[in-house]
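**Student:** Got a predicted structure here, sequence first:
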Amino acid sequence: MGSVHAADPFGTAELRRRVLAAWTDSPARFREDANAEEDLVRGGYRDRLLVELAQNAADAAARAGEPGRLRLTLTGGVAPELRAANTGAPLDAAGVEGLATLRASGKRDDAGTVGRFGVGFAAVLAVTEDPTLLSTTGAVRFSAARTRAAVAGVPDLAAELAARDGAVPVLRLPEPAAGAPAGGFATEVVLPLRPGTRDDVAAALAALTAELLLALPALRSIEVEADGVGRVLTRDGAPPRVRLGDGEATTTWAVATAAGELPEELVAHRAVEERARRSWTVTWAVPVDDDGRPVPLPDGQVVHAPTPSDEPLSLPLRLIAPFPLGPDRRHVLPGPVTDLLVAEAARCFAALVRELPADPSVLPLLPRPRWAGAPLDAALDRAVVDRLSVTEWLPVAGEEGRRAPIGAVVLDDAPEQRVAALTGVLPGLLPAAWSRRTDAPVLGALGVRRVGVAEAVDAVRGVQRPAAWWARLYAALDGADREELGALPVPLADGRTAHGPAGVLLPDEGLPAARLAPLGLRLADPEAVGTPEARRPLERLGARPATAAAVLADPTVRAVVEGSLEAVEDGGPEPADLADAMLALVAAAGPAADGSTWLAELALPDADGGWAPAGELLLPGSPLADVLEPGALGVLDPAFAAAADVDVLRRIGVLDTFALVTADDPDGLDADAAEEWADAVLDRLPAGAPPPEWPALTAVRDLELVADWPGALRLLAALPAAAWDDVLLDGTAVPGYLRWWLATHPVLDGRRPDRLRAPGPGPLQGLYEPADIAPELLALLRPPATLDDVLADVDGAIDLLRRLGDPSRTVRLGVLATVYARLAEVLDGLEVDPPERVRAAPDRVVDDAVVLDAPWLQPLVRTAVVPGGGRPGSVADLLDLPLASEEVRGTPTGRPGTARRWAELPGAGLAATRLGLDELTGEVVVDERLAVGGTPVPWWPGEPDRVDGTPGALGRALAWRAGRWELRQALAEAFAHPDRVLDLAAEDAIG
């Protein structure tokens, strides 16, 4: 402790005298002062005691212009005390007078102080009745007991004292005290604690945090010691960053301050002290992490004015501002001063936000829309929103600067990739981190416009950007709702823009999109859709992958090609560009273009300077040109041909060999005599068959233009197998168009292949000349090799009928036996002229003959006989000949011989076996002189049959009777050799 001051440096005696005189003259004044002090104590100052002590220490430091230091010490024992020692300006007479004069202060002209006109010191009365202030300039004390004693000696006041149960104003009668502060401090407040208050003071010391220093910039440290345990609270740095320490723990705060002076007219009605002190300082503060991002304070903040008030603050920051307080020192008074400070607080808040990182972590600090709140809190929210909405503090995607919320836009829940893609398209676009739906209310209140994908899509319509930019945009929009993307523009390869992905073609790698503009397709720019990520959303919206084959199959392409020659004639688009596009497309499609016969309609330049369909042009020097009639087809322009790929030209239809044409039915086949071929095919189907279901058909063009058939056949032999394949109609295989056409035209040395036969021996030998051709052509042309081959075609059957009457030809006996019957079957129902001559023997034709219809009549026939082959009536009709039974009349003469049972004849058992019978039944008459009209006959049918007894006659009669005419020789053998029955039976068993 310092020395004791015996003198009265602060003039306390005079102060006491004036106060006692005033009380004596007016006991009401005593009563008023006592009530005022009681109201202050009753106002709950115990919880603000430490704040008021710290505030006084800060003011002392500010007056001295040096960093302040405060030490709070709580002692124990029988008489506990709280001591508050501070550095800075020491106590002076004006200060003592301010302490002793309620609602007055000695700080009227001190800029930078935060004390509120002396009232704050009254907080000590919450814990003590005997406060003492020790300073380097002197010491002063206040005492309830000494004031009570002084008042008791004044009669008029004694009654008041008694009425108040001894309660007196403690801080109105200062008096000198002894002592001085120690430890280098300028002032020390000593507060002997009332009974029961120590625990509250200890708890308040334990709860004291370094945040108090935010409101007291002049104070750099607070040392707290209670019962020998100490800690130090510190403040370091200056706005915009202040570090607060509590022992070893340090917290960094973002701090913004604003200062100014209240206009005189705003405080004209206030107390003298307030009118003299018009300066103000507003402070906002919030903790920040190591990256400078704010860490919002917990809910339940209050406005500090500058000590904590009861005014709630919904913003999670510390607000310190000298709002005018009401008599309770806890609530802010409304009015113009408060309004001005609210506006300045909003301006300061905006400055704080600008100093924080441009990061969404700022958003939790900002006002959120709400239905209601305390008046001051609501006013602060409105003011902050108004100020922030026009302050440039928001980051702009892709830009360095910041902008105000008014005019800024944010994409609704957009990933970073999507925002990056739209940067520069949507003015004022915020980075992706700001697009969370949870932040929408805050940003919306500030004026930030929230846009969805549909509006973003609308914004990109009409913008000019490189194709690669569009690819990034499409990839970024993947996953968005289809309904919002329907109008998404797609740049096309030809420079146009599609106003929506539906129907757009997405070129695959290898498709020459840049050369396909003349086709008029909606083909996307390859670079705009060159990645799977870009293509996926477009395909989801109706765009279609476009391989070369797919583009080739597009109906638009076919229509353009098929109309290309007409377009040339009408003066349409440059045909060379279209030709180049199709050559490029077919080259890319490769084998997939095979079979697209409509490509032959593409207009190409010819050697005469005109344009013609590709399918009507020959490659210069092509083999086909050598076999066709000169000038039958045009020739492709040699220069054009030299610059193009030959294989591509072939695929398009330019001819170097015969061209194939395809169709779904004969009516669609653009080939010579296609209808005749169809008729020939239908003639081969069974009579009465329903119209067939035609398969895909293939034909060969330009056969009618051939001049050199040997050369043409070599080219035809090299065609794909499909050109030669048979056609399967309802299970019946018939010749395809090419084989039929060649078979029916003189292509083999002036002869038709179907009028020749396969080389070598065979049933047609003698009737047809052999085809003298190479084996590979023989297999393709397939000249007839059997009677069935000839008879399969009506024209072939008619030709065969004519050949049978040709005396220069011969016929094999086996063929002759049935050929007329086969012809009658094939030609049944057709109007066919009968031949002038008929064949009666393999090497003999006759003008007159009969058709043998009864074998027993043959000995009686006097003309040539034509075999009926089992169909004598039909053969007679075909040949316009009589039947033998129509020409021969008669019956056997003479007396019949002896009737005998068949079963009794020698050899009858073997005959029965060969007929498959157990035993022969019935009778037969043996007449050794059997004759008709004087002509011997071996056999005549009747009831019973009559025979001449020879084995041959027996065999014929039995075979005819049994309906097994083909067994007549076997039965004759059985009757001829009855002695060899066992041997013959053994031979039968071998077969």
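**Tutor:** Right, received. Where do you want to start? Residues are numbered from 1 along each chain as shown.
**Student:** CA only for contacts and neighbour counts going forward, please
**Tutor:** Noted.
**Student:** just the helices in the stretch 501-650 of the chain please.
**Tutor:** 532-540, 548-552, 555-562, 564-569, 575-589, 623-627, 638-643, 646-652 (DSSP state H, counting those that start in this stretch).
**Student:** Format these as CSV; extra columns: mean neighbour count and distance to V332.
**Tutor:** As requested, the helices of the stretch 501-650 of the chain are exported to CSV (neighbours: other CA atoms under 10 Å; distance: least, CA to CA, whole Å):
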stretch, mean neighbour count, distance to V332
helix 532-540, 19, 59
helix 548-552, 20, 78
helix 555-562, 17, 79
helix 564-569, 17, 88
helix 575-589, 20, 82
helix 623-627, 19, 108
helix 638-643, 13, 93
helix 646-652, 20, 91
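**Student:** Hmm, A517 and A584 touching each other?
**Tutor:** No: if you go by CA atoms under 8 Å, A584 and A517 don't touch, sitting 11.4 Å apart.
**Student:** Use this one as the comparison:
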Amino acid sequence: MAQNAADAAAKAGVPGRVRVQLDGRTLSIANTGAPLDVSGVHALTALRASGKAEAATVGRFGVGFTAVLAVSDDIEFRSTTGSLHLSRDRTREALSEGGIATPNAVRPDRPADADPAAPTFQPPALRLAWPVEARPAPGFDTEVVVRLRADVDAEALLTAMHDEAADLLLELPALQVLRIDDAEFTSVVRELGDGLAELGVTGPDDRRRTWWQFRTPRARWLLPLRDGKPHAAPHDVLRAPTRSDEELSLPALLIADIPMQPDRRRLLPGARVAELASGYADFARALPPGERLVLVPAPGFARSEADGLLREALVRELQTHSWLPVVDTSAGRTESGPADAGTLETVDRSGELGQGIDLDRGAAPTAVPTRASVFPYLTPELARLLDDVVGSLVIPELSDRAHTEALAVLDVHRLGLARLAELSGGVDRPPAWWREWYAALEPFVVDPLTAEELGALAVPLADGRLVTGPRTVVLDDLLEVAIPLHWARLVHPEAAHPLLSRLGARSATAEDLLADPALHADLADHPDDPDLVDAVLRLAAHADPDALPPWLGMIELPDATGELLPADELLLPEAPLYALLVEDAPLGTLSEEVVAEYGTQALRAVGVGWDFGIVAESDPTGPDHHLDDEEAWWAGLPEEPSEFVAVRDLDLVDDIAWPDALHQLLSEPRTRRLLADPDGYTAWWLRRHARLDGIPLGHYRHPRDAEFTGLLPEFAVPGLSHADLEVLRTVLANPERITPDLADALLAALADPANSPEPEVVSRAHRHLAAVADRLDLTELVLPERVRALSGATVAASDAMVLDLPWFGLALPPDRLVFGDQETASGLATLLDLPLVSESVTAEVLGAGLRTSWSAAPLGVVLRQLFSLAPQEGELVLHEDLRVRLSGAATGTVSVPWWRTGTETHVRMPAAVDGTSPAAS
């Protein structure tokens, strides 16, 4: 009946309204639209008769009307053009009155317990029609009045109609109002553009149900909305236009004009079901970009043959047409890379359709799904940067896990990090774009596996190259400008990002880059390469000069005349070193144009002279650094050094400039620390060759050392601090490090009568010399003809002897004795080529004396306490007058207070010590 009402409304071109009322056992169904006409009467009465109650089928006039027979045998069809009465009983009476038999013969299929009196033949109720004068209800063009049979539950029938009302308004768009007793259902359609409409159905409880509706040439599709957001429809049936028994599992309700079997429940065999999918992609394109995948059928088993055919056709339709929203980054893209904010199209929704919702379908371009790509969890930032890199890229809103299944159904190509890394190798973008690219990729690098996928990521270098693999590049976060390095893969500073470090990029400072062996090799082959020199100098401006290798000085730069010279053979204009050098120093002056271009800091860092330069080499193989007297220093080393570092050009310093030169050497940390190395070339050279007033520095004694007072001059240079003097200990005379040169100087000073050292100073000097006698090449020592005696006088060496036994010093004159200490006496004798006293003079103790022991004699106890002696072995011999007879190099008899012969100790003891004289005893 609703279908008939819809047809009538459509025919009349008026909004369709249907009213259903139940009055006792009478059901009234009234509607607006085209009234009954002659053809309608023919349709009502031209249907086939049935031997049983007709099925409740629906359709156009006639076919749909037979549905009333499910509940009634007495119907009135009232219309503004005339009314009819249709009745099974009146038809039977008419047939009887006309002599037409209505047999009651028992039929073969009659149930055995059936009432024999019950008729087996039912005359058709809709075959004959009688005019009546009744008119349809006011406001309606047609009214069908149905008098319910006794076996029909009227309330249940009304409830069933109530349940079907909303669906009927969906299926029959010509109807706008359907009222069942006091319950009213209304539908409203609002066009949204691009073929999309909003269909809202409101029930008696004011609850609104809303669908997006789209018409194609063969079908009408309805997509339910919930809270303003589209959702896939639950499993449903094909509606043609009302519900059939063909089960479907499509994401949208399908209402189609397709041939059905007479009972309107099943499709006619051969019906072209797949054609219903035509235009489905247009439906998807009409939706907001972020909602379009809701129309993709989910994988699963078909619920019917028709369902299987439709699902396959819909997927094929979606796969082969352009509707899938892809990223559009063309708008706002600038030459530098970044797009303006708002470039990516988005969907903005608020409220519900019909209640202020903004249906923003955007202007995002579309693509055929099989030609598009998706990157899982794509971000807007990454999407913008992937423009022209991967072609059609699914928008970020559709790239999360929730849409993975739908995109797989559409056969959209799935991208991974490894593929993005591979594609990046063909990208030509400015460095700033690459930094944004790495920043956009960083959130996706969550573990070592994802980091490994980006192993082939392209990286722009400072020299303009684009290389593959972060593990092959070097980062310097301190550089702010691009410096093209040809010997190292330095990342362009505008592209540098922490992600590169996570992916294996090596961090390097400017110092590391300038110490690279590859640069050393390049400079060795091409020291005058302009590009190489430019890169080195620009990088050196950012480096710590003290941390740079000295071989950078081999780069060639123009001097003031334009001649190319190694950097370490040039001085900066107005360099303070000029004032320290001899007039003919072989050093050029750097071109002022080069200074203006690169600055003094960079030029000094690579070895251009301002103060003293440095020579350095790791694992040196010999004295091949072109330094003054280097071979002599090398020959004196106990073993080859593992590293060589020295101040160069010391031999170019003017002798009168050494006070200032020392100040300069001490003021620079890199040269100051070389002065502090006593074994290094620098300190060695200064000790031997640097002269103050014509005296080598190594022949000056430190102001705080008194060992050589009266022998060596005291070092005195104005303006030096205590700390400076401590550093200079390594280049001044050191009592603990007697070198052959210092030994010569000490011997000469000891032999010089103009000096007046104290005997103790002489003794210490002799002791220091004797201690190193076995380490000196005595053949190279220049022995003076005079030596310093114990008395402090200088005497002829031929008359002197080295005192090795101290008691001989009590018997011989001090002018003939040279003394250091007893332990080193032999070495001193060897060094000075002098005899030992004990080997040159023989002594005999005269008189027997009183023999006792150290513990028995009071004098022994007193002597041990007086001189803090340890317990003594041997006899103690006491003499009232101890006399010794000398022979050999010295003769005569002398009186001495003490003497030692073997283990016997002879002591002269006054009688007052124990009251007994040795003679009396």
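**Tutor:** Alright, I've got the coordinates. If you're wondering where the values come from, they're calculated on a predicted model, not measured in any experiment.
**Student:** After superposition, what is the TM-score?
**Tutor:** TM-score for the superposed chains, counting by TM-score structural alignment, normalised by the length of the second structure: 0.80, backed by 833 aligned residues with a CA RMSD of 4.0 Å.
**Student:** Between the helices of the stretch 501-650 of the first structure, which one is closest to A854 of the first structure.
**Tutor:** Shortest distance between A854 of the first structure and the helices of the stretch 501-650 of the first structure, using CA to CA, is found for helix 623-627: 58.0 Å.
**Student:** Give me the helices and strands touching the closest one, please.
**Tutor:** helix 709-717 (3 or more CA pairs under 8 Å, 6 or more residues apart in numbering; DSSP states H and E).
**Student:** elements contacting the helix it packs on?
**Tutor:** On a contact count with 3+ CA pairs under 8 Å, 6+ apart, helix 709-717 of the first structure meets helix 623-627, helix 775-781.
**Student:** State the next helix or strand along the chain beyond that helix.
**Tutor:** Next helix or strand after helix 709-717 of the first structure toward the C-terminus (DSSP states H and E): helix 721-724.
**Student:** Following that following helix in sequence, what is the next regular element?
**Tutor:** strand 727-729.
**Student:** in that next one, what's buried?
**Tutor:** Residues 727, 729 are the ones in strand 727-729 of the first structure that count as buried (16 or more other CA atoms under 10 Å).
**Student:** so what does the following helix or strand past that strand touch, helix or strand wise?
**Tutor:** Downstream of strand 727-729 of the first structure, the next assigned helix or strand under DSSP H and E is strand 732-734. Strand 732-734 of the first structure sits against strand 727-729, with contacts defined as 3+ CA pairs under 8 Å, 6+ apart.
**Student:** what's around R141 of the first structure, how many residues?
**Tutor:** Counted with other CA atoms under 10 Å, the neighbours of R141 of the first structure add up to 21.
**Student:** List the contacts of it.
**Tutor:** 130-133, 174-177 (CA atoms under 8 Å, 6 or more residues apart in numbering).
**Student:** any idea what sits nearest it, other than its immediate chain neighbours?
**Tutor:** Of all residues beyond its chain neighbours, the one nearest R141 of the first structure is T132 (4.1 Å), with distances taken as CA to CA, 6 or more residues apart in numbering.
**Student:** Tell me the secondary structure at V615 of the second structure.
**Tutor:** strand (DSSP: H, G, I helix; E, B strand; the rest coil).
**Student:** any idea what it aligns with in the first structure?
**Tutor:** Residue pairing (TM-score structural alignment): V615 of the second structure is matched to V661 of the first structure.
**Student:** ok, now A281 of the second structure?
**Tutor:** Structural alignment (TM-score structural alignment) places A281 of the second structure against A350 in the first structure.
**Student:** gap between the two ends of stretch 208-223 of the second structure?
**Tutor:** For stretch 208-223 of the second structure, the first and last residues are 15 Å from each other (CA to CA, to the nearest Å).
**Student:** can you pull the buried residues of it?
**Tutor:** Neighbour counts over stretch 208-223 of the second structure (16+ other CA under 10 Å) mark 209-216, 219-223 as buried.
**Student:** what comes into contact with it?
**Tutor:** Contacting residues not belonging to stretch 208-223 of the second structure are listed as 195-202, 224-226, 230-233, 251-257, 275-276, 278-280, 283, 353 [CA under 8 Å, 6+ apart].
**Student:** among these, which are in strands?
**Tutor:** 196-202, 224-226, 230, 253-256 (DSSP state E).
**Student:** With respect to L552 of the second structure, which of these is nearest?
**Tutor:** Out of these, the member with the shortest distance to L552 of the second structure (by CA to CA) is P230, at 70.4 Å.
**Student:** residue in the first structure matching the closest one?
**Tutor:** If you follow P230 of the second structure across to the first structure using TM-score structural alignment, you land on P294.
**Student:** list the contacts for the residue nearest to R141 of the first structure?
**Tutor:** Listed by CA under 8 Å, 6+ apart, the contact partners of T132 of the first structure are 139-142, 177, 189-191.
**Student:** If I align to the second structure, which of those residues are still contacts?
**Tutor:** Using both residues aligned by TM-score structural alignment, their matches' CA atoms under 8 Å, the second structure keeps these contacts from the contacts of T132 of the first structure: 139-142, 189-191.
**Student:** Tabulate those residues (a markdown table), appending secondary structure and distance to T597 of the first structure.
**Tutor:** Formatted as a markdown table, these follow (DSSP: H, G, I helix; E, B strand; the rest coil; distance: CA to CA, whole Å):
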| residue | secondary structure | distance to T597 of the first structure |
| --- | --- | --- |
| A139 | strand | 119 |
| V140 | strand | 119 |
| R141 | strand | 119 |
| F142 | coil | 119 |
| V189 | strand | 111 |
| V190 | strand | 113 |
| L191 | strand | 112 |
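**Student:** quick one: E643 of the second structure and S618 touch, right?
**Tutor:** Yes: here E643 of the second structure reaches S618: they are 4.6 Å apart, a contact under CA under 8 Å.
**Student:** I'm done for today, thanks for sticking with me.
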